[in-house]
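J.: Fold the following.
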Amino acid sequence: MKKKKRYVTLNARNRAEILYEDSQVIAVNKPAGILTVPISGMKSANMQEALDLYLEPQKRRAQTVHRIDRYTSGVVLFAKSSRARTRLMEQFRNHQPARIYLALVRGVPDPPEGELVHYMKRIKDGFRNVIVPEGDPDGTRARLLYRVIEPFRDTSLVEVALDTGLKNQIRVQLAEIGHPTVGDRHYASDEQEEKLIDRQALHASRLEFHHPATGEIVGLEAEIPKDFKRLIAYYRSR
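T.: Okay, the predicted model is just below:
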């Protein structure tokens, strides 16, 4: 018998599917446009506060372990205890969890699979990262692996295995090699793409981590949202 899906309400238009929950952790499929955590001075729906309300009957709070960008959809994991948070954050610091993303990018990367290593730093506006030369005192190493899943005429569907997990890392590194994420207004604005999708075409599709209490591997997968599916169908049909 198929298990009934459960959701957390975010606002009048959005809800997030609960992908996994036990006494120590909770994971959701975050919709694009929703913040992972609240931002000071900004009144906007966010995943952490919505989960706090959901967890009130359990007398628990959602504790941040990692984040994904506001306009990226997909798997986000929260701890339900301080001990679980500490153990999970150690895994993320050591780049142990497997974090797999799907991205629709301009063009077709050549070679069709490979490793990208760059150095990045945050610019003064606080919202964007840029590539800097190795050795820059403000630079932080960024590494990912990519693989073209399906090439289209002038775009392609790419799977990305994220290693280091810096802010906007996938978007910055793919743009640097000439294959920016479709719909990305920060790093490669395009009016035609913005008519097709109102956010960057990036989805955190899978996450694997060691359970903070048992040590067992937990694998989670987030379904691709409708706007992303429509975009794939559009490029596939051209």
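J.: When you work out contacts or count neighbours from here on, use the C-alpha atoms and nothing else.
T.: Will do.
J.: Quick one: the helices in this protein, in order.
T.: 47-55, 82-93, 169-176, 191-196, 226-237 (DSSP state H).
J.: Pull out the buried residues from the third one.
T.: Along helix 169-176, the positions that meet the burial threshold by neighbour count (16 or more other CA atoms under 10 Å) are 169, 170, 171, 172, 173, 174, 175.
J.: And this one, please, so the two structures can be compared:
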Amino acid sequence: MGSEKTLSNKDNLEVLYEDNHIIVVNKRPGDIVQGDKTGDKPLSEVVKSFLKEKYNKPGNVYLGVVHRLDRPTSGIVLFSKTSKALPRLNKLFQNKDAQKTYWAVVKNEPPKQKDSLIHFLKRNPKQNKSYAHIKEVPDSKKAILHYELIKKLDNYYLFKIDLETGRHHQIRSQLSAIGCPIKGDLKYGFDRSNKDASIHLHARELKFQHPVKNIPVHVIAPPPSDPIWDACV
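T.: Here you go, the predicted model:
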């Protein structure tokens, strides 16, 4: 099943796929998936408003958050529209049966064209940052990703990344550990921020079995439009 893209005028919501049980949207950098201490309107509430208006629903709209993306990151976010689908989707992600592919733009050439990275990430909640260690340290979690250099730009390099584990700031921390911090990511060693406070990390592709229909779903999200991303597509 391919992606079906529609653009809602309301709140600039880009819907990539929707049926009775699930809705997949393309998150803009800067949007938060769930509410936090900033008090900014989260993407989950934007999607609820969209569904309420589209289907003229009275009362509250049910929406389950299946997974999250960091605020400065863009790309695919999957929500559940039914209480039947949510636990099945949660199980799918817990069992690593959902295949997630990311794109990342970095300044430095990687040590290898293609590699698997294994680190032990230790999270520092006060700094909201994860530190990558080669060997296991107390309170660390094993993190595995596979990257491939898929395009050389004038001043940057485009990586395709397949995640095997889903740790806090995993891609950002692991790429930084090999000397390839993501464009705009000051927290993980890039030399300057992007003007819109985004980072060039994008959840590009998602493949999974539909939780109710049991058919394959494959969604691809176009990256945000800027000169660097436009050169990647």
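J.: tm score of chain vs chain?
T.: For these two chains in superposition, a TM-score of 0.88 is obtained (TM-score structural alignment, normalised by the length of structure 2); 224 aligned residues with a CA RMSD of 2.1 Å.
J.: hmm, back to that, from the buried residues of helix 169-176 of structure 1, pick the one nearest residue 116 of structure 1.
T.: residue 173 (7.2 Å; CA to CA).
J.: ok, now which ones touch residue 83 of structure 2?
T.: By CA atoms under 8 Å, 6 or more residues apart in numbering, the contact set of residue 83 of structure 2 is 62, 64.
J.: what about it, distance to residue 113 of structure 2?
T.: 43 Å (CA to CA, to the nearest Å).
J.: Over to residue 43 of structure 2?
T.: From residue 43 of structure 2 to residue 113 of structure 2 the distance is 35 Å (CA to CA).
J.: One more: residue 54 of structure 2?
T.: In terms of CA to CA, residue 54 of structure 2 sits 46 Å off from residue 113 of structure 2.
J.: same check, this time on residue 214 of structure 2
T.: With distances taken as CA to CA, residue 214 of structure 2 is found 36 Å from residue 113 of structure 2.
J.: Name the residues of the longest strand along structure 1 that are buried.
T.: Longest strand of structure 1, by residue count under DSSP state E: strand 140-151. Within strand 140-151 of structure 1, the residues that qualify as buried are 140, 141, 142, 143, 144, 145, 146, 147, 148, 151, counting by 16+ other CA under 10 Å.
J.: Give me the more crowded residue out of residue 43 and residue 113 of structure 2.
T.: Looking at residue 43 of structure 2 and residue 113 with other CA atoms under 10 Å, you find the greater number of neighbours at residue 43, namely 21 against 11.
J.: corresponding residue for the more buried one in structure 1?
T.: Per TM-score structural alignment, the equivalent position to residue 43 of structure 2 in structure 1 is residue 47.
J.: show me what contacts the spatially closest residue to its match that is not a sequence neighbour?
T.: Ranked by CA to CA, 6 or more residues apart in numbering and with sequence neighbours excluded, the top spatial neighbour of residue 47 of structure 1 is residue 36, at 4.9 Å. By CA under 8 Å, 6+ apart, the residues touching residue 36 of structure 1 are 30, 46, 47, 48, 67, 68, 69, 70, 76.
J.: Taking those together, which two end up most distant?
T.: With CA to CA as the measure, no two of the contacts of residue 36 of structure 1 lie farther apart than 48 and 69, at 13.6 Å.
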